[in-house]
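1. Take a look and give me a structure for this.
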Amino acid sequence: MSYRIKLLLLIPHLGGGGAERVTAQLAIHLDPSRFAIHLATISEDRPGAPQLPSHVTLHRLSCERVRSAWQPILSLIHRLKPDVVFSGMAHLSFLILALRPLLPRHTRILVRQNTTASAAATTRRHRLAYRTLYPLADTIFCQSQAMADDLIQHFSISPHKLSVCPNPIDIGSIRSAIRQARRSVTQSAFPRVLCIARLSHEKGIDLLLQAFASVLRVHPSAFLTVLGNGPLLADLQNLACYLNVHHAVSFPGFQSDLAHHYAQSTLFVLPSRYEGMPNALLEAAAAEIPIVATPASQGLIDLLHSQPGVWLTQSTTPKSIAETLLAAIAELQSSPGLNTPHFDHTFLAPFEVSRSIAAYAACFEQALPQVQQ
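-> Modelled structure (predicted):
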């Protein structure tokens, strides 16, 4: 192809959560001979912001909030005249789609759905945005077929607009880093439980703390590390004190270098009330850690069901999480590598970065058939 597609990637900020990492992976790994890549951020970078390659043009809009960025976004699109605009998070996607009548006519808008829409749309206004704005997108990327089916069933989105593309996970880099980290990790208390999540209601950390109180009664040396920031930090710390587990729980905040935490952890737990396809779990799987997870989405259930080294809870309750954690720990106790049991987690194959990026690239190109030469 002699024509390079001009692609504008939009994200609230670099660094932070899974949606930001997905967009950064696209900017880093898309082929610059096929795409002229521009990346626009709304607000200041967060911890863990990656170094972008020189072929990516970065535009900092320097706004405090997404909703106040509509004028800078509109000006940038009219100045750049991109072929494709890609938004990686729902609230930013709503804004771009609302601006569509004001954009150049040739502009294609592709958006990524980053959670199960019917679970996330808890208000009438939010549900209305899905019903009225999402049909204006040229393509909606979903991380699983179950997520796509949810949009069809609950919001009447045309199946022709939906494309299932797994999150890009750099499995090789994660495994290389953890192999290096394991060389310096000493044997520690068993079990060590790791959770990585935004400290917000949907992530279910309160459920995990209640479950962990039961785990401590059976395994007094157990320790829980919860990595991440969020609005519920003080509430969760108070809950840990109320449950008398504060001595065995740590909240170190957001950590950009996870290899050491992976290397010393017995297992990873995802206690979410609802999810899409969480990057934290996928990256923990890339680190070959045993996994305990709630049935937080149908896509997650489909991915993890009956997989070696994975235990799914029966329900999203403290009792079920505790029972599943104890069952997993009991099984891992019989493992020869007590503190560092490893699982290949072959279900990750479709998420491998080169395969996932190729799927995204194909969709970007298909959005503009007239330029494929």
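2. C-alpha only now, for contacts and for neighbours.
-> Fine.
3. now the longest helix that the chain contains, how far from the chain's geometric center?
-> Counting by DSSP state H, the longest helix found in the chain is helix 318-333. In terms of CA atoms, centre = their mean, to the nearest Å, the centre of helix 318-333 is found 25 Å from the chain centre.
4. Can you give me the buried ones in it?
-> 318-326, 328-329, 332-333 (16 or more other CA atoms under 10 Å).
5. To compare with the earlier structure, here is another sequence to fold:
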Amino acid sequence: MADGAVTRRPVICFLTGTLNALAGAERVTASIASALAARGYRIHVLSLWDEASAFPLHPAVTHRALFPVRPSFKRQYAATVWRIRRFMLTHDIDVLVEVDPMLTLFTLPALFGSRVRRVAWEHCHFDEDLGKPARRVARRLAARTAAAVVVLTDADRLRWRAAIRHPFQIAVIANPLPFDLPPRMEAPMQAKRVLAVGRLVEAKGFDILLEAWALVVREAPDWRLEIVGEGPARPALEALAAQYGVSKTVSMPGERTDIASAYRQAGVFCLSSRYEGFGLVLLEAMAFGLPVVASACEAGPKALLVEGGNAVMVPPEDGPALARALLRVIGDPDLRWQLAKGGRLTAAAHTVDRLVDQEWEALLRGVVTGNGGAAPSE
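-> Next up, the predicted model:
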């Protein structure tokens, strides 16, 4: 770290796989990086591949990529490590925020002997490795070597503490609403459309939602289901919709860059995930005034949702229970209004300004001065 770093705003770099993906971690990275740049920080985003971004960045944010397209990191491991080191030293980076603890496997050797302080930012929950056993190793390396680990929920903080006995600094910073809170509820209460948003992958539980939907349309045949997103499970989900006989009441339009329009046109939001690191789509839906029906999965939804206050919750992987909850909300306008008002309050507590001003800047100051990045309770 350059001399005088404790008396000036640190130079920050966010290291990520790519920003050119319509996903929660990428969207939040762009949002936090832009908010810090707007506050006068020198901000870099370094993608491992692809200089394009699916989300807007503040004009002061510098975005670069190590490779134009995704390489084989087994073959390009040494080159990746070297390029990360060269970038950090060339741009006088003070704090490197790793958008996934898996990146520790690159940054630990890349920054050996340097003064760059590392922050590992976890977007999943501790007990989910997303099919990569190396992630479990990377998390433990991050805890032992990073200046701070950032997790999204207090439940996940406790899980990290229980699993890793080595002393380390950990902060809880929830994901922010990635856009300004709409000045009023914009979702039409009378719209007969249930909206779900996410990648078409097993984790999102859209197969469970289709099972539930087959029961819902028996009693609410004039309602429609829209699942926004793209992914490898599309053929299986389309086949399942046909098997259940609900293809005519289900649309899967793929990814939408105008996601706000989808929220504005729906009457109910449904999250059917088997697990979630946070569940950013819940905040987005609540910001627009959508009543929420959700599975009470690990870990984010449990932290965000209050039964009867801002959502109706059901056990994960329970299609019939999800159907009953959807029918309950569909059939009760007063409940929809109650949930919508509660959701708006939740979204208002997660604005970018509040979380950057009160959480991220405190974290960065602590990392730079060597006081750690722990949350106040730590």
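6. before we move on, back to that, tell me the one among the buried residues of helix 318-333 of structure 1 nearest to Ala287 of structure 1.
-> Leu332 (16.5 Å; CA to CA).
7. wait, doesn't the closest one sit right on Pro341?
-> Yes. Counting by CA atoms under 8 Å, Leu332 of structure 1 does reach Pro341; the two are 7.2 Å apart.
8. So which residues make contact with the longest helix of structure 1?
-> Outside helix 318-333 of structure 1, the residues that touch it by CA atoms under 8 Å, 6 or more residues apart in numbering are 191, 207-208, 210-212, 214-215, 271, 292, 294, 311-315, 338, 341.
9. Now, these that are in helices?
-> Those of these lying in helices (DSSP H): Leu207, Leu208, Gln210, Ala211, Phe212, Ser214, Val215.
10. between the residues you listed, which has the most around it?
-> Using other CA atoms under 10 Å as the neighbour criterion, Phe212 leads those with 28 neighbours.
11. Structure 2: which residue goes with that residue?
-> Mapped onto structure 2 by TM-score structural alignment, Phe212 of structure 1 lines up with Trp213.
12. And the helices in the stretch 51-200 of structure 2?
-> 77-90, 104-110, 134-145, 154-163 (DSSP state H, counting those that start in this stretch).
13. could you dump the ones you listed to JSON lines with distance to Arg117 of structure 2 and mean neighbour count?
-> Compiled in JSON lines, the helices of the stretch 51-200 of structure 2 are given as follows (distance: least, CA to CA, whole Å; neighbours: other CA atoms under 10 Å):
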{"stretch": "helix 77-90", "distance to Arg117 of structure 2": "11", "mean neighbour count": "16"}
{"stretch": "helix 104-110", "distance to Arg117 of structure 2": "11", "mean neighbour count": "19"}
{"stretch": "helix 134-145", "distance to Arg117 of structure 2": "10", "mean neighbour count": "19"}
{"stretch": "helix 154-163", "distance to Arg117 of structure 2": "20", "mean neighbour count": "16"}
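14. Tell me where structure 2 has strands.
-> With DSSP state E applied, structure 2 shows strands at 12-16, 43-49, 62-67, 95-98, 117-121, 148-151, 170-172, 193-197, 224-228, 250-254, 268-271, 292-295, 312-314, listed in chain order.
15. out of those, nearest to Pro235 of structure 2?
-> Of the strands of structure 2, nearest to Pro235 of structure 2 by CA to CA is strand 250-254, at 10.9 Å.
16. Next, the mean deviation of that closest one compared to structure 1.
-> Comparison of strand 250-254 of structure 2 with structure 1 after fitting gives an average deviation of 1.0 Å (mean CA distance after the TM-score superposition for structure 1).
17. Can you mark which positions in that strand are buried?
-> Under 16+ other CA under 10 Å, the buried positions of strand 250-254 of structure 2 are Val250, Ser251, Met252, Gly254.
18. just stretch 329-347 of structure 1 next, same as before
-> Ile329, Leu332, Gln333, Asn339, Thr340, Pro341, His342, Phe343, His345.
19. ok, these vs Leu258 of structure 1, which is closest?
-> Thr340 (15.3 Å).
20. what residue of structure 2 matches up with Glu283 of structure 1?
-> So, by TM-score structural alignment, Glu283 of structure 1 is matched to Glu284.
21. Pretty sure that match sits against Thr346.
-> No. Taking contacts as CA under 8 Å, Glu284 of structure 2 lies outside contact range of Thr346: 10.3 Å.
22. re earlier: and the two most separated of the buried residues of strand 250-254 of structure 2?
-> Val250 and Gly254 (12.4 Å).
23. and for those two, which residues touch both?
-> Joint contacts of Val250 of structure 2 and Gly254 (CA under 8 Å, 6+ apart) are Ile227.
24. Can you get me a residue count around the closest residue in space to Arg46 of structure 1 that isn't next to it in sequence?
-> Counting by CA to CA, 6 or more residues apart in numbering, the nearest residue to Arg46 of structure 1 once its immediate chain neighbours are dropped is Gly15, at 4.6 Å. Gly15 of structure 1 has 18 neighbouring residues, counting by other CA under 10 Å.
25. And the one 3 residues further on, by the same measure?
-> Applying the criterion other CA under 10 Å, we find 20 residues in the vicinity of Gly18 of structure 1.
26. what do we get in structure 2 for it?
-> Under the alignment (TM-score structural alignment), Gly18 of structure 1 pairs with Gly24 of structure 2.
27. do His55 of structure 1 as well
-> That one, His55 of structure 1, aligns with Ala60 by TM-score structural alignment.
28. Next, work out how far apart the residue lying closest to its match once chain neighbours are set aside and Thr62 of structure 2 are.
-> With CA to CA, 6+ apart as the criterion, Ala60 of structure 2 has its nearest non-adjacent residue at 6.0 Å, and that residue is Ala37. As defined by CA to CA, to the nearest Å, Ala37 of structure 2 lies at a distance of 10 Å from Thr62 of structure 2.
29. So if I had to pick from the two, which one is more boxed in?
-> Neighbours were counted for Ala37 of structure 2 and for Thr62 using other CA under 10 Å; Ala37 has more, 20 against 15.
30. residues contacting the more buried one?
-> Ala37 of structure 2 is in contact with Ile43, His58, Ala60, Val61, counting by CA under 8 Å, 6+ apart.
31. Just the buried subset of these, please.
-> Using 16+ other CA under 10 Å as the burial test, these include Ile43, Ala60, Val61 as buried.
32. Can you tell me what the first one aligns to in structure 1?
-> Right, the one you point to is Ile43 of structure 2. Using TM-score structural alignment, Ile43 of structure 2 pairs with Ile37 in structure 1.
33. Now for that match: which residues touch it?
-> By CA under 8 Å, 6+ apart, the neighbours of Ile37 of structure 1 are Lys6, Leu7, Leu8, Leu9, Ala27, His55, Val56, Thr57.
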